[in-house]
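Student: following is a predicted model, sequence given first.
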Amino acid sequence: MGKKKEKREKKAGKRMNKKQLTDLLMDFFQAKGNENVTLKKIFEQLHLTTHPLKMLCMDILADLKEEDYINETERHVYHLHQRGVEMTGRFVRKSNGKNSFIPDDGGDPIFIAERNSAHAMNNDRVRIAYFARRRGRAAEGEVLEILERANDTFVGTLEVTKGYAFLLTENRTLANDIFIPKDKLKGGKTGDKAVVKIIEWPDKAKNPIGQVMDILGRAGENNTEMHAILAEFGLPYSYPKNVEAAADKIPDEIPAEEIARREDFRAVTTFTIDPKDAKDFDDALSIRSLGNGLWEVGVHIADVTYYVKEGTVIDKEAERRATSVYLVDRTIPMLPERLCNLLCSLRPDEEKLAYSVIFTLNDKAEVRASRIVHTIIKSDRRFTYEEAQQVIETGEGDYKFELLELDRLAKQLREKRFANGALEFERIEVKFEIDEKGKPLRVYFKESKDANKLVEEFMLLANRTVAETIGKVPKGKKAKIFPYRIHELPDPSKLDNLAQFIGRFGYKLRTAGSQTDLSKSINRLLKDVKGKKEENLIETVSIRAMQKARYSVHNIGHYGLGFDYYTHFTSPIRRYPDMMVHRLLTKYLDEHGRTVSEKKYEALCEHSSDMEQLAANAERASVKYKQVEFMQEHVGQTYDGVISGVTEWGLYVELNENKCEGMIPIRDLDDDYYEYDEKNYCLRGRRKKHVYSLGDALTVQVARANLEKKQLDFALVD
């Protein structure tokens, strides 16, 4: 046996080149950490038994020493040069052990092996030592200290045994289940979904130790799963009782002196247009003819800040949440229900306080004048989008004269907006019809029709007007601090990639020129692909080239809308930035008030942007959950679809019939070895050169529907 082994090693020895042995030695020193290692020990432990291999090893050791990767503490005794530069930044944990560190200064990510992670969690702020490294080798470091924990709570399913329990998580950033001592279980049983907080992670322990903070219910029950999605993203799933109690104390009556202070629109035709399941009516529209081809259009927004004063418990809770969250089957409101669905909601036939932008428009929808005023209104009718659409299409029904006039003006506003360089993305929204238990019965698509566009156009006009009122100041004067909704130009490298990608389909795109030139070029592209089989694909790739809109007090304009000034004013029931805008607008217009702290408001803008992103992620997760639940009934069935995403671990496919998305794992593409080409959004077979590209049509079979992981697996049908 010994001779055989030696033979095998000699054979292996002949095959090992300099690069392979260099990698082996570097891994060896990393594993040894602080230990001093003799040359003899290196030969032994790496099985370097042949003379050529030993000579090659000594050459490499000399190189590593020269490059400061190792120190020679005495003749033929080596030691990893452990401490390099110390840096602070963010730790990114991956369940496959490929953790990384993102430096504060925005430099390249640095690889952190699991053994060097000090059990840092995803997004923790950490201090690391940056190892001296070899050229051409990935940068590597070791966590020295965890400065600030980002998240120490996890959601999963309990598995309880006689003496202890584990939380089994589906979190992609945590490779290990969480150990829970029996006395920290809070009555949880096997199969319960729970929220668990990590209380310690001992150095030598494989698993972190946690305690149950909350039991959400039985895994698989709709309510439990929706709460679990919220908890997973750190979003609240219940409303604090003390905040609801504070809302209950707010009187219904509007004092006479408050009415006297406001412009009275109660006698002007006014209505709301909202989704059929909406209860929180944020905005209403009024219209009346002023004669001589002029129209007065009022955009009336719920006056939330009349009821919610700055610094109160209700305000602090709204600030913390920053947004309402819309899951598939429920709304998790930013404000207590009494405020959002009752006091502030612009319900029909009830007198309501509003903050309004009143426009005078001519027949060509040109704004002749505008003013921003506190008003009292009384909505005459609550339209659903479908009802308003019916009136627009047939020319018959309640308030047909007003609706048709608003529609005519909105269409002109829209046309001008696109002529000025606004982008025209129209994405199909997937909706579910669900029964009283939350079970999805059917999938349908929500399209934006004229009634939706009518409301959108006047909201955009109001938001823009408010932003210009504060932001547009005479030359030489400084604008006051104000929250804007900003949207940067696309990343130039992403735009180049997009241009190259669409070139394969025979389309062209400008990547240089003015903002308007770029927008017009993208719009032309979107028009050209309309109705073509690659429409969805090119829209998806184009959207990925765009930046995300966000909030900031530093105005740079809104590229997607083609506006130099834009803010959010029209949804204060469901967005905190709109409440900030209402308060500052009142302060600046009424009192000619002094400007506010830039630092404070930028921090609030950042928080609002972060919470908006979390809410969007939770909303997507709830849609994904319902898609998997819906497709459970269809395992084994065959569907046509298109490749909607390409990653190194497989292909995402979206089914044409219901827009449900699933994955074909790369391991199942077993006819070849497939490599991921990030630039061209494809997987390419190494031997047969077969290519799977984004947008390709495929026929797939539903192989598995894993609700726990919110994951659909498809199999390719030849």
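Tutor: Thanks, I have it. Residues are numbered from 1 along each chain as shown.

Student: from here on, contacts and neighbour counts on C-alpha atoms
Tutor: Will do.

Student: so Gly188 sits against Leu216, correct?
Tutor: No - taking CA atoms under 8 Å as the definition, Gly188 is not a contact partner of Leu216, at 9.6 Å.

Student: need the overlap of contacts for these two.
Tutor: Common contacts of Gly188 and Leu216 (CA atoms under 8 Å, 6 or more residues apart in numbering): Ala194.

Student: so which residues make contact with stretch 58-71?
Tutor: 18, 22, 72, 78-81, 131-134.

Student: also stretch 494-514?
Tutor: In contact with stretch 494-514 (CA under 8 Å, 6+ apart) are residues 492, 517-518, 521-522, 525, 538, 541-542, 545, 679-680.

Student: mind listing the strands for the stretch 501-650 of the chain?
Tutor: 550-552, 638-647, 650-655 (DSSP state E, counting those that start in this stretch).

Student: mind jotting down where the helices sit in the stretch 51-200 of the chain?
Tutor: 51-66 (DSSP state H, counting those that start in this stretch).

Student: would you map the strands across it?
Tutor: Under DSSP E, counting those that start in this stretch, the stretch 51-200 of the chain gives strands at 70-74, 77-80, 85-92, 99-103, 110-112, 125-130, 141-148, 153-160, 164-169, 178-181, 192-200.

Student: how about those strands, which one is nearest Asn452?
Tutor: Counting by CA to CA, Asn452 lies closest to strand 153-160 out of the strands of the stretch 51-200 of the chain; the figure is 37.4 Å.

Student: orientation of the closest one relative to strand 164-169 in degrees?
Tutor: 130 degrees (axes from the mean of the first three to the mean of the last three CA atoms, to 10 degrees).

Student: helices and strands around strand 153-160, which ones?
Tutor: The contact analysis (3 or more CA pairs under 8 Å, 6 or more residues apart in numbering; DSSP states H and E) places strand 153-160 against strand 164-169, strand 192-200, helix 222-232.

Student: do that again at 6 Å, thanks
Tutor: strand 164-169, strand 192-200 (3 or more CA pairs under 6 Å, 6 or more residues apart in numbering; DSSP states H and E).

Student: list the buried residues of the shortest one.
Tutor: Neighbour-count burial for strand 164-169, counted by 16 or more other CA atoms under 10 Å, picks out 165-169.

Student: here comes the other one, which I'd like you to weigh against the first:
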Amino acid sequence: MKRKHSKHQSSQAYMLKGTLDIARSGLGYVVIADGSGDVLVRPGSFNNALHGDTVRVKVFKEHPVTGKKEGRITEIISRYRTEFIGVLQVSPKAAFFIADTDKPMPDFYIPFDKLNGAKNKDHVSVRLVRWNAEDKKPIGEVISVISEENVNDMAMQEIIAENGFSLSFPDEAVKESEQLSGDITEKETKKRKDFRDVLTFTIDPVDAKDFDDAISIKKIKKDIYQIGVHIADVSHFVKEGSALDEEAYTRATSVYLPDRVNPMLPENISNVLCSLRPKEDKYTFSAVFEMNTKAEVKKTWIGRTIIHSDHRFSYEDVQQVIETKEGLYKEEILLLNGIAQKMRRQRFKNGAINFSSQEVRFKLDEHAKPIGIVIKESKEAHQLIEEFMLLANRTVAKYVSDIRAAKKDVAFPYRVHDEPDKDKLIPFVEFSRKFGHKFNMSSPEKIAASFNQLLKDVEGKPEQHVLEQLGIRTMAKAAYKTENIGHYGLGFEDYCHFTSPIRRYPDVMVHRIVASCLKKKPIEDKKMDEKCAHCSERERAAMEAERAGNKYKQVEFMQQFLGEEFDAVISGVARFGFWAETVDHKCEGLISIQDLNDFDEFRHIESDYSLVGRRSGKQFRMGDKVTIRVVAANLDKRQLDYEWVNNTSASDKKSRKPKKKNKN
């Protein structure tokens, strides 16, 4: 129905759904997902909604020319977060909690029987219990007291909470997890294919506690091997609609910070019942392949299994076997690695893009303070696991896709990645041309081939890192969707997440749907689109939390080097300055254009990712080497400030190793 407008506002109110964003001023804006324009909400019209909540807003005013809208919130559909970090104020009459946040929000009333041992002025984490229309203030309960000495712990907890993740599990979910039995029963075993007598092992990071995937290998006949990818059968334990399931769905993912994991599932499930620990029988969901040494799949089987892991390897253990050709199960590991490397080469030949990645890890002391930085690169041991997980994921997705193609309605959370947006790609293509690299943009396949050629050509060259990073930024973001558009970056027509159900909820959904398909009774889930959107949003929030955690540790680490100079590389450029990343420890800080203006007046050349001096012609371009000085390290803002050192170029100097300044 067409809405009628008076001169300054619509005459008919209507409802919209969106996310509440509260500004520091106290005004709220409900952000509508379809991009139709924000709705202004004044503080008296929040109806107990908090920043980040998904709400329904009644629009009562809309300007006919500008389209600006104003409304009031009528319903809170879902809370963005229910746990907060802050300070407790306790008096003989009442207790209140004041949250540490730059967003305006009311104090919480804490009943005395919900203080959980907390005292006046304690730093605490608090859960929102209730805030109904009749409540003057939100009512909360103290979850835990945070030690004043451990600022570190408080900062990490705040990062988790501010991104909408719970710091603790509801009592009902914990109770359910503790009542679950890990006993292997004859009744359940009869429903599964038994792999307990087949050589099986796990390969994980050395500090991992949740092992959700294992590999088995068995020779069938000459040059034919049965290779099993066995995944923890989380859906056997976590039943749909249970308190455990609801909490896992709400979180949708585990969050990995430098000093901790905020898990999707309680410890009894993630580290005990479902973890594929060595020398224990475990229930699994598997994709099993008969393959030859040319990496050709001859036969596939998908179903529920039971396994017994013979050994737990770390990536370092397996890498040593690959490099020395000696060690436990060397023949099997070398065979698997050979097949994995063939699959990897074939994948890139078929259009997958070979973006390499460096993973920065912090070395922490017993108080979780960073004492060093380690740069980890993907080696063949990592690629061995990666290729077999990719094979399992794409095989499961194709299985469900083929059922759907047979006109059976299967709502499924595909993992999709769209083709590049050519408008976003053009500036990158122009920039890479300055380094002598050519792009064929005639088709998505040609674009992928051009990317791979560029990545091959730049290996080991000064521009490698900058072109890799810029290339990644031009790509669309992978997401969960029911529409199967394929995965462009991997070069797969069908792809899903099947292999990490301990830490990702979409994998749990995939397991349930595949199980229903195997029984010829596919689940009909009319809310799958909504679930995919939720899981994609939670994944983005987890990534933001992980970035914030890494940034905090960077700032904490660099505090000891105030006033020190380092070689760095320009990692980003904006109109207000440029970012530089130190060569030695990959810590990024901002050089403000205000500081550069003492030298010259700089203008931003967006197409060239550079700042250029109007008088001197001095250029700061992404990828350039510079010398920086650390001038500020603000832990509260998680921000490093550098200044450009205008002397001889960084390339003419020996790399400066970090040295603590003499505090005397």
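Tutor: Happy to help now that I have it. Please read all numbers here as calculations on a predicted model, not as lab measurements.

Student: circling back to that earlier point, just send the strands of the stretch 501-650 of structure 1 back as CSV, with mean neighbour count and distance to Thr269 of structure 1 too.
Tutor: Converted to CSV, those look like this (neighbours: other CA atoms under 10 Å; distance: least, CA to CA, whole Å):
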stretch, mean neighbour count, distance to Thr269 of structure 1
strand 550-552, 23, 34
strand 638-647, 20, 46
strand 650-655, 23, 45
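
Student: of those strands, which is nearest Pro665 of structure 1?
Tutor: strand 650-655 (4.4 Å).

Student: now that closest one: which residue numbers in structure 2?
Tutor: Mapping strand 650-655 of structure 1 onto structure 2 (TM-score structural alignment) gives residues 577-582.

Student: now that stretch on structure 1. Mean distance?
Tutor: In the superposition with structure 1, the average deviation recorded for stretch 577-582 of structure 2 is 1.7 Å (mean CA distance after the TM-score superposition for structure 1).

Student: who's in contact with that stretch?
Tutor: 567-572, 587-593 (CA atoms under 6 Å, 6 or more residues apart in numbering).

Student: turn those into TSV, columns for distance to Val321 of structure 2.
Tutor: Shown next, in TSV, are the contacts of stretch 577-582 of structure 2 (distance: CA to CA, whole Å):
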residue	distance to Val321 of structure 2
Asp567	36
Ala568	36
Val569	36
Ile570	38
Ser571	37
Gly572	40
Cys587	33
Glu588	36
Gly589	40
Leu590	43
Ile591	45
Ser592	49
Ile593	51
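
Student: may I see the ChimeraX selection of the buried members of the contacts of stretch 58-71 of structure 1?
Tutor: For the buried members of those, the matching ChimeraX selection, counting by 16+ other CA under 10 Å, is:
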select :22,72,78,79,80,81,131,132,133,134
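
Student: which one of the contacts of stretch 58-71 of structure 1 is nearest to Ile259 of structure 1?
Tutor: Phe131 (69.1 Å).

Student: next up, the contacts around the closest one.
Tutor: 82-84, 140-141.

Student: and if you look at Glu447 of structure 1?
Tutor: Glu447 of structure 1 neighbours (CA under 6 Å, 6+ apart): Ile428.

Student: what's the match for it in structure 2?
Tutor: Aligned partner of Glu447 of structure 1 by TM-score structural alignment: Glu377.

Student: now do its match against Gln464 of structure 2, distance only.
Tutor: 15 Å (CA to CA, to the nearest Å).

Student: please apply the same query to Val360 of structure 2.
Tutor: From Val360 of structure 2 to Gln464 of structure 2 the distance is 17 Å (CA to CA).

Student: wasn't Ala467 of structure 1 part of a helix?
Tutor: Yes - checked against DSSP: H, G, I helix; E, B strand; the rest coil, Ala467 of structure 1 lies within a helix.

Student: dump the residue contacts of the aligned partner of it in structure 2.
Tutor: Using TM-score structural alignment, the partner of Ala467 of structure 1 in structure 2 is Ala397. When contacts are counted by CA under 6 Å, 6+ apart, Ala397 of structure 2 touches 494-496.

Student: what do we get in structure 1 for Glu162 of structure 2?
Tutor: Looking across to structure 1 (by TM-score structural alignment), Glu162 of structure 2 lines up with Glu232.

Student: burial count for that match?
Tutor: 20 (other CA atoms under 10 Å).

Student: OK, contacts around it?
Tutor: Val155.

Student: relative to Phe91 of structure 1, how far out is it?
Tutor: For Glu232 of structure 1, the distance to Phe91 of structure 1 - CA to CA - is 19 Å.

Student: same check on Ser100 of structure 1?
Tutor: Applying CA to CA to Ser100 of structure 1 and Phe91 of structure 1 gives a distance of 6 Å.

Student: of those two, who's got more company?
Tutor: Neighbour count, other CA under 10 Å: between Ser100 of structure 1 and Phe91, Phe91 has more, with 28 against 24.

Student: so Gly476 of structure 1 is in which element?
Tutor: Gly476 of structure 1 belongs to no helix or strand when assigned by DSSP states H and E.

Student: please apply the same query to Ser289 of structure 1.
Tutor: Applying DSSP H and E, one finds Ser289 of structure 1 within strand 283-291.

Student: now swap in Pro251 of structure 1 and tell me
Tutor: Going by DSSP H and E, Pro251 of structure 1 is not in any helix or strand.

Student: run a quick neighbour tally on the aligned residue in structure 2 for it.
Tutor: Aligned by TM-score structural alignment, Pro251 of structure 1 pairs with Ser181 of structure 2. Ser181 of structure 2 has 11 neighbours, counted by other CA under 10 Å.

Student: find the nearest non-adjacent residue to Ser181 of structure 2, please.
Tutor: Take Ser181 of structure 2 and drop its neighbours on the chain: the residue closest to it by CA to CA, 6 or more residues apart in numbering is Leu273, 7.7 Å away.

Student: so which of the contacts of stretch 58-71 of structure 1 comes closest to Lys688 of structure 1?
Tutor: Lys18 (31.0 Å).

Student: that closest one pairs with which position in structure 2?
Tutor: Counting by TM-score structural alignment, Lys18 of structure 1 has no partner.

Student: could you look up the SS state of Arg56 of structure 2?
Tutor: strand.
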